[in-house]
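Student: Take a look and give me a structure for this.
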Amino acid sequence: MSIDALPPLRAVIEAHELSARKSLGQNFLLDLNLTAKIARLAGDLENCDVIEIGPGPGGLTRGLLAEGARHVLAIEKDPRCLPALAEIAEAYPGRLTVIEGDALKVDPLQHLTPPIRVAANLPYNIGTELLVRWLTPDTWPPYWQSLSLMFQREVAERIVAVPGSKAYGRLALLAQWRAEPRVVMHLPPGAFSPPPKVSSAVVHLTALAQPRYPAEAKLLERTVAMAFNQRRKMLRSALKGLAPDIEDRLVASGIKPTDRAETIGLEQFCALARTLES
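Tutor: Okay, the predicted model is just below:
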């Protein structure tokens, strides 16, 4: 499929000698049908600026621009990819800005105008850390309206997991407290070059105007982290470092001290955080 006048991605990769590097977490998605679909799943882009992390040879970048993104800011750590991305910028004048750098260190906001969405086939080695950063800013609502992100399927399942499930944990609680996450697409290993050892999935997270339940963010994060760091322990043991009367506070929050973290829902964790704060 051709979505613009640029060459197919395989030809781009060959021309620029862009073999994927495991050290950078690279697995290139070459089918422009799929990259265009991911761009559509990100929502209406015509009046939005979009942040893309790790564009590589630019498959998703082209999809975002072809679907009408007002402006795309692409952050790429691999200098080998910059000439290929420059060709895309030339084909879409004034609509693509490429920054060479580490997405964990670059501040993108000086280059963007709201409303802002994030769409990325995230490098596997930094995907979870970036998501946690987007979900835990100092102020809420965040600068982004939505996140459309590709992860390993296991990580995607952790984001949307429910209490009692094996995948349920800190990531689910952080995501579901302040956003509406859902898995919108599954991709097999064969969709990528080189094929990873695991399947992948795209998760779309829509930012809520305010958290689902009131709680002080840092205290909630600390409580959840402690609870799941020792998930096999009863909460009265896992959380004993939070307060000397932790059993009383658990009971006051509607939680049995003998419960384990994996059985406790978001509303109860928020209630516990409020009890601890008071």
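
Student: going forward, measure contacts between C-alpha atoms and count neighbours the same way
Tutor: OK.

Student: Show the residue spans covered by the strands in this structure.
Tutor: Counting by DSSP state E, the chain has these strands, from start to end: 28-29, 49-53, 71-76, 96-100, 116-121, 144-152, 179-187, 192-193, 200-207.

Student: so which of the ones you listed comes closest to G127?
Tutor: Proximity to G127 (Cα to Cα) singles out strand 144-152 among these, at 6.9 Å.

Student: Give me the packing partners of that closest one, helices and strands only.
Tutor: Applying 3 or more Cα pairs under 8 Å, 6 or more residues apart in numbering; DSSP states H and E, one finds that strand 144-152 contacts strand 116-121, strand 200-207.

Student: Sequence B follows; please return its structure for comparison with A:
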Amino acid sequence: MARIDDLPPLREVIARHGLSARKSLGQNFLLDLNLTAKIARAAGDLTQADVLEIGPGPGGLTRGLLASGARHVVAVEKDARCLPALHEIAEAAPGRLTVIEGDALSVDLAGHLTPPVKIAANLPYNIGTELLVRWLTPPDWPPFWDSLTLMFQREVAERIVARPGEKHWGRLAILAQWRCEARIVLDLPPQAFTPPPKVSSSVVHLTALPAPRYPADPAILSRVVAAGFNQRRKMLRASLRGIAPDIEDHLAEAGIDPTDRAERIDLDRFCALARSLAR
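Tutor: Here you go, the predicted model:
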């Protein structure tokens, strides 16, 4: 029986199974197994965890996760062409890889994962941000996962880790940093991928906090942040007027100058504003 280390090079696997990357599926394959091993290591100790991988493609990162000792990997793949290559990996790691054919936005994974759970993926670019927002905004917190180690376009990664006053500070940074520690752990140039995308990529590692950094109602906070950044060049007293007619009183209570813009407001004060509106 083949072992993970005995599997053929990914380029050979792609050629044998005819796995040309499809733009419609947001596919850019990462073939360098040294890089996929780095991403797997960035996810931390996997030996006692189930790992959820979205969009494994021909299985480069899948191999890295298994080689790093992941207890069990659940890989969700929409492209049926990739399934034979993934099943070859499953045969080389008996009982440690479950391959699920389906759309990650709709498939139910509850019965396939045993806590603790870590998510690690080179996310398809066309659904990456939507998946991240879903994972950051579950009905209950803490979530079903302990950490996320995810590949994004560089600009999306910068939006996740941005700080107040920076041009990328916005809704995504607030959603991520309210409930997580977030940092960029690896940068990759376009030529690392097949085919090369037009932009650089980065791997972001997010660790779930036991509780949000500051108390706030999630729905109200999300609404305030969305309204503030949807019209980010407007003063907050104008962009938030649709939320409450006496918005200037709430802004003052939260320690926010009504003439400020959303990009200058830190997480603490956004949460304070959400609490004021809740009252």
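
Student: Out of the helices and strands packed on strand 144-152 of structure 1, which is closest to V183 of structure 1?
Tutor: Distance to V183 of structure 1, taken as Cα to Cα, is lowest for strand 200-207 among those, at 4.4 Å.

Student: Which secondary structure elements does that closest one sit against?
Tutor: Using 3+ Cα pairs under 8 Å, 6+ apart: strand 200-207 of structure 1 touches strand 144-152, helix 153-159, strand 179-187.

Student: By how much does it deviate from structure 2 on average?
Tutor: When structure 2 is overlaid, strand 200-207 of structure 1 sits 0.1 Å from its aligned residues on average, using mean Cα distance after the TM-score superposition for structure 1.

Student: still on that earlier bit, I'd like the helices and strands packed on strand 144-152 of structure 1 as a markdown table, with distance to Q145 of structure 1 appended.
Tutor: Below are these laid out as a markdown table (distance: least, Cα to Cα, whole Å):
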| stretch | distance to Q145 of structure 1 |
| --- | --- |
| strand 116-121 | 5 |
| strand 200-207 | 6 |
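
Student: can you tell me which of those strands comes nearest to M226 of structure 1?
Tutor: When those are compared by Cα to Cα, strand 200-207 sits nearest M226 of structure 1, at 24.9 Å.

Student: which residues are in contact with the closest one?
Tutor: Strand 200-207 of structure 1 has contacts (Cα atoms under 8 Å, 6 or more residues apart in numbering) with 38, 41-42, 141-142, 144-154, 156, 175, 178-189.

Student: go on, stretch 10-20 of structure 2?
Tutor: Outside stretch 10-20 of structure 2, the residues that touch it by Cα under 8 Å, 6+ apart are L31, P58, G60, R81, C82, P84, A85.

Student: need the contact list for P115 of structure 1.
Tutor: Contact partners of P115 of structure 1, counting by Cα under 8 Å, 6+ apart, are N47, C48, D49, Y143, W144, Q145.

Student: Buried among these? Make that a ChimeraX selection.
Tutor: A single ChimeraX command selects the buried members of the contacts of P115 of structure 1 (16 or more other Cα atoms under 10 Å):
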select :48,49,143,144,145
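
Student: which of the contacts of P115 of structure 1 sit farthest apart?
Tutor: N47 and Y143 (15.0 Å).

Student: that older thread, ok, and the most crowded of the contacts of stretch 10-20 of structure 2?
Tutor: Highest neighbour count within the contacts of stretch 10-20 of structure 2, by other Cα atoms under 10 Å: P58, with 29 neighbours.

Student: Make sure that residue is actually in contact with D79.
Tutor: No: judged on Cα atoms under 8 Å, P58 of structure 2 makes no contact with D79 at a distance of 10.0 Å.

Student: got the residue ranges for the helices in the stretch 1-150 of structure 2?
Tutor: Remark: helices assigned in the stretch 1-150 of structure 2 by DSSP state H, counting those that start in this stretch are 10-17, 33-42, 60-67, 83-92, 128-136.

Student: and the first one, how far from structure 1 on average?
Tutor: Average distance, helix 10-17 of structure 2 versus aligned residues of structure 1 after superposition (mean Cα distance after the TM-score superposition for structure 1): 0.4 Å.

Student: again, but for the second one
Tutor: Its matched residues in structure 1 lie on average 0.4 Å from helix 33-42 of structure 2 after superposition (mean Cα distance after the TM-score superposition for structure 1).

Student: now the angle between strand 201-208 and that helix, please.
Tutor: Comparing the axes of helix 33-42 of structure 2 and strand 201-208 via axes from the mean of the first three to the mean of the last three Cα atoms, to 10 degrees yields an angle of 20 degrees.

Student: Where does helix 33-42 of structure 2 end up in structure 1?
Tutor: Aligned using TM-score structural alignment, helix 33-42 of structure 2 spans residues 32-41 in structure 1.

Student: Tell me the buried residues in the matching stretch?
Tutor: Within stretch 32-41 of structure 1, the residues that count as buried by 16+ other Cα under 10 Å are L32, L34, T35, A36, I38, A39, R40, L41.

Student: and stretch 52-60 of structure 1, how far out from the chain's middle?
Tutor: Once both centres are worked out by Cα atoms, centre = their mean, to the nearest Å, stretch 52-60 of structure 1 turns out to sit 15 Å from its chain's centre.

Student: before we move on, what about stretch 58-78 of structure 1?
Tutor: With Cα atoms, centre = their mean, you get 16 Å for stretch 58-78 of structure 1.

Student: swap in stretch 186-204 of structure 1?
Tutor: Chain-centre distance of stretch 186-204 of structure 1: 15 Å, with Cα atoms, centre = their mean.

Student: What of stretch 228-243 of structure 1?
Tutor: Centre-to-centre, stretch 228-243 of structure 1 and its host chain are 27 Å apart (Cα atoms, centre = their mean).

Student: For the residue sitting nearest the centre point of structure 2, which residues are in contact?
Tutor: The centre of structure 2 sits closest to L132, judged by Cα atoms, centre = their mean, with a distance of 4.0 Å. By Cα under 8 Å, 6+ apart, the contact list for L132 of structure 2 is empty.

Student: likewise L149 of structure 1?
Tutor: V118, A119, A120, N121, L122, V202, V203, H204.
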